[in-house]
Structures are given as C-alpha cells and as structure tokens.
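Visitor: missing the sequence, but the structure's below:
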C-alpha cells in the first residue's frame, strides 16, 4: 500500500492516545493528523480536516464514540473503527447501526490494529474474533423461525446472491458496483431488499448469516 492513511485517534485517556499515535506512526503508510478526547471534538475535526480513518473509544465524556460515529459517517467521508475495552452487545449493535466499519478490542496486538486500519481504508469491514462471536450469538438469539430459513436459495434472485456473496467477501458498495457493473445506488437498493427479506438490520449481519448458511 503506497497511499498515506490520515488518522484521527479519539480516546479520553491521554496515555492511550499518545501510545497509539507512536505505535501507528511506526508504519510508513499511517499519518496521525489529529487526536481528540471525546466524540464532540472528533466530529469537529472530521468536518474540518481530511480524515481517512477515525479510531474511537466507546465510553468518553461529553459525547461517546458510538454517538459520534453516527454524525461522522452521515456528514463526512471518514471511515470509523471502534477500538475499546467494551464488548457489550448493545455497544456493538449501536456502533454498526451508526456506520462503524470495524470493532476491535484494545487487547489486540499493534500489528492487528494496523492491519485492520488498512483493511477498512481499502473498503472492508473488520471485527475482532470476540466481537464476531458476540455478533453471531446475538443474531442467533434474535432470529425468528422464519428468519432462520431466510437464506434458502429460493429466497433471493441471482443478482441478490451476487451482492450477498460480495458483502460476505468484505467488498464495499463501490467495489460491488465495479465488480457487478451496476451503479452504487443499485447496490444500495439490492442491500435494502436483502435486509427486508431477512429482517436483518445491517450489512454485517448479512455477511455473518451467509457464512453460517453457505449454500
């Protein structure tokens, strides 16, 4: 990767902020251009600077990370990754619904965090193993009997299957558009139809459900 990834680190602990900055900037492809101690500051920086990836903690004063990413994802092109010690289902679900492209725990080694940043920058979605298991468990508990069978072959058109497989492979909407020779708007429409048919809430659940029920 030759592109320079412009990073924002958001954490209320100054030791963690500064340590992350030192660790991340050891990679030649990462430039930490800003730090913030709460979600409100993060929103301001993302709106006034060109930030590729924002790495946010969950619990912070003034405004937490989960609330902040909703505004950031709606109003900027910044991609957000949650990096936290909290693995509660509620935080994970809210972060994903608000637009997070990754959810990692702070006990991951630095190289894993750096790899995740690069993957998200390239258009992928990334979750730590513990988070992924909690997502699977949450989906399993929440599914109705009808929903458990929602990924039968006859449930979707061939094109919808193409989109489902691309999502499960970690493709972004832009990459799906290029791969299938359709517009990004059409991709969004397909995803909306798939979510409606499965009664799932977001694309990550589509990927997990597909991987659990590979045809």
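Guide: Looks like it arrived, so ask away. Predicted, not measured: the structure shown is a model, and the values here were computed from it.

Visitor: going forward, measure contacts between C-alpha atoms and count neighbours the same way
Guide: OK.

Visitor: and residue 16, what does it touch?
Guide: Not one residue lies near residue 16 by CA atoms under 8 Å, 6 or more residues apart in numbering.

Visitor: quick check: it vs residue 49, distance?
Guide: The gap separating residue 16 from residue 49 is 22 Å, by CA to CA, to the nearest Å.

Visitor: same check, this time on residue 27
Guide: For residue 27, the distance to residue 49 - CA to CA - is 21 Å.

Visitor: what of residue 211?
Guide: The value you get for residue 211 to residue 49, if CA to CA is used, is 38 Å.

Visitor: secondary structure class for residue 112?
Guide: When classified by DSSP: H, G, I helix; E, B strand; the rest coil, residue 112 comes out as helix.

Visitor: count of residues packed around it?
Guide: 13 (other CA atoms under 10 Å).

Visitor: also residue 184?
Guide: 16.

Visitor: does it touch residue 174 like I think?
Guide: Yes: with contacts counted by CA atoms under 8 Å, residue 184 reaches residue 174, the gap being 6.0 Å.

Visitor: try this one side by side with the last:
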C-alpha cells in the first residue's frame, strides 16, 4: 500500500516539525511538506499530490477554515482540522467548508494517525469531546434566543418530513459520534442497512459526509 501523503499547515514551527517527526515514526505516512499559513497550504495542494492536509485554524494570511474551502473546491485533497478548544467557534464553519474532521492537538499520536487514515479512506472524524462542545454551543444559542421556553430537543430544527423514523434515529446516533457498527448494534440493524440509511440521508440533504449530517441534526442548518 502506498504511503499517505500528508501536508502539515501550522504557523508554529515547533508543532509542525514535531508532527512531521511523529508521523515519520509510523509506517504508511509521508509528510510531503510543512507550511506556515493557509495560503501556502492551498498553493501546495494545487501544485502537488496531497492526500490529507492537516490544518491549524488560526494562521496568518489565511486561516484554516478558508484554506479548507479552497482546498476542497480546487483539489482532491481531504482537509483535516487539527487545533485547540480555543478555536471551537470555527467547528461549524470548518465542516461547512469541507473539513473531513476536527481533531484536538492534545490527542496522542496513535489517535491522530488513525484519524488521518480514516479521512484518507473517505470517512469523517469528529471526536466525542468536540461533538460535546458543539452540542453545548448549540444548546446555549437556543436557550439565549428562547429563555422563557423549554429548550427544544436536538434535531427539532431539521425538516423531519424528509426522513423516515429510522433515518432520524440514525441521524441522532451519528450526532452522538457513533460509528456504523455501533449504530447497527444499538438499532439491531446490519451495518449494510445502516450504510444505506446514511446514503439516503446524504441524498435527501445534498450533504457529502456524515460529519455534516451531525452538524445538520444539531443545528438544523444545511452546511
């Protein structure tokens, strides 16, 4: 199997070079370049073959969210955000712009490598702590806008008439960060049936991956 070609974009050279060294200790990865801002990341991905771009959010000249949008529009590279909780306000924008995942820098190297592999194979990554942060933000926004009313259930903002009851159940579990296997066990379905439901949901919404389904279920907004 060929190595996964990885670009690392972070304005902190200590982090980017450290990540390069770490990935170099694992088989199956090739760090093709390290850059210091989003503009350089976009330019490199346009001119070279890159499988996965690890992007920090806050960078000079162009941040990781805008770089994600351009990389997704112009190249076949899959962006993966690697950042800190200080940047949690960017989660929805990053996913809306095409990020295939949102991962924290304090993860251990094995977890980061697993995330890169997951994104490389066409799946999405949104770790539980990030999902909980997103849920908290959504709940806070709803409570602020309707302080005197009971907080609505998550998923209440979506157009439920588009989906079957089973699809709604699948969406709710995706929003909790469950894998297809975990969903199949919980709903007593085969993994193939769950995958079919996911495909149907993507088709009905025009979304492209399961992380966007989670955002839609939590916010009621199609990204």
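Guide: Now that the structure is in, tell me what you want to look at. Because the structure is a prediction, the values reported are computed rather than measured.

Visitor: work out the TM-score between the chains.
Guide: Put the two chains on top of each other and the TM-score (TM-score structural alignment, normalised by the length of the first structure) is 0.74; 196 aligned residues with a CA RMSD of 3.7 Å.

Visitor: can you pull out the strands in the second structure?
Guide: 4-9, 29-35, 52-55, 78-83, 101-104, 125-126 (DSSP state E).

Visitor: in contact with residue 72 of the first structure, which residues are there?
Guide: Contacts of residue 72 of the first structure by CA under 8 Å, 6+ apart are 43, 46, 47, 78.

Visitor: buried subset of those, written for PyMOL?
Guide: Filtering the contacts of residue 72 of the first structure down to the buried ones (16 or more other CA atoms under 10 Å) takes a single PyMOL command:
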select buried, resi 43+46+78
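
Visitor: which one of the contacts of residue 72 of the first structure sits closest to residue 160 of the first structure?
Guide: residue 78 (27.7 Å; CA to CA).

Visitor: what sits closest to that closest one if chain neighbours are left out?
Guide: Distance criterion CA to CA, 6 or more residues apart in numbering; nearest residue to residue 78 of the first structure, sequence neighbours excluded, is residue 52 at 4.9 Å.

Visitor: give me the number of residues near that neighbour?
Guide: By other CA under 10 Å, 20 other residues sit near residue 52 of the first structure.

Visitor: how much space between it and residue 8 of the first structure?
Guide: From residue 52 of the first structure to residue 8 of the first structure the distance is 8 Å (CA to CA).

Visitor: picking that back up, pick the most deeply packed of the strands of the second structure.
Guide: Most buried of the strands of the second structure, by mean neighbour count (mean count of other CA atoms under 10 Å): strand 52-55, with a mean of 28.

Visitor: that strand vs the first structure - mean distance after superposition?
Guide: Here the mean offset of strand 52-55 of the second structure against the first structure after fitting is 0.4 Å, by mean CA distance after the TM-score superposition for the first structure.

Visitor: elements contacting that strand?
Guide: Contact analysis of strand 52-55 of the second structure by 3 or more CA pairs under 8 Å, 6 or more residues apart in numbering; DSSP states H and E lists strand 4-9, strand 78-83, helix 109-120 as its packing neighbours.

Visitor: I'd like to know how far the counterpart of residue 204 of the first structure in the second structure sits from residue 58 of the second structure.
Guide: The equivalent of residue 204 of the first structure in the second structure is residue 214 (alignment by TM-score structural alignment). Separation of residue 214 of the second structure from residue 58 of the second structure (CA to CA): 24 Å.

Visitor: of these two, which one has the most company?
Guide: residue 214 (23 against 19).

Visitor: wait, that one touches residue 170, no?
Guide: No: if you go by CA under 8 Å, residue 214 of the second structure and residue 170 don't touch, sitting 10.1 Å apart.

Visitor: mind listing what's buried in whichever helix in the second structure runs longest?
Guide: The helix spanning the most residues in the second structure, taking DSSP state H as the definition, is helix 128-145. For helix 128-145 of the second structure, a neighbour-count test (16+ other CA under 10 Å) marks 130, 131, 134, 135, 137, 139, 142 as buried.

Visitor: closest one of these to residue 96 of the second structure?
Guide: residue 134 (13.6 Å).

Visitor: so that closest one touches residue 91, yeah?
Guide: Yes: using CA under 8 Å, residue 134 of the second structure is in contact with residue 91, at 7.5 Å.

Visitor: quick one: the helices in the first structure?
Guide: Under DSSP H, the first structure gives helices at 14-24, 39-48, 65-75, 89-97, 110-121, 129-142, 145-148, 158-168, 173-180, 184-198, 203-212.

Visitor: and those helices, which is most packed in?
Guide: helix 65-75 (a mean of 21).

Visitor: residue contacts, residue 49 of the second structure?
Guide: Per CA under 8 Å, 6+ apart, neighbours of residue 49 of the second structure: 5, 77.

Visitor: next: residue 62 of the second structure.
Guide: 37, 38, 39.

Visitor: cool, and residue 94 of the second structure?
Guide: Counting by CA under 8 Å, 6+ apart, residue 94 of the second structure has contacts 64, 65, 68, 69, 81.

Visitor: from residue 133 of the second structure, how far out is it?
Guide: 15 Å.
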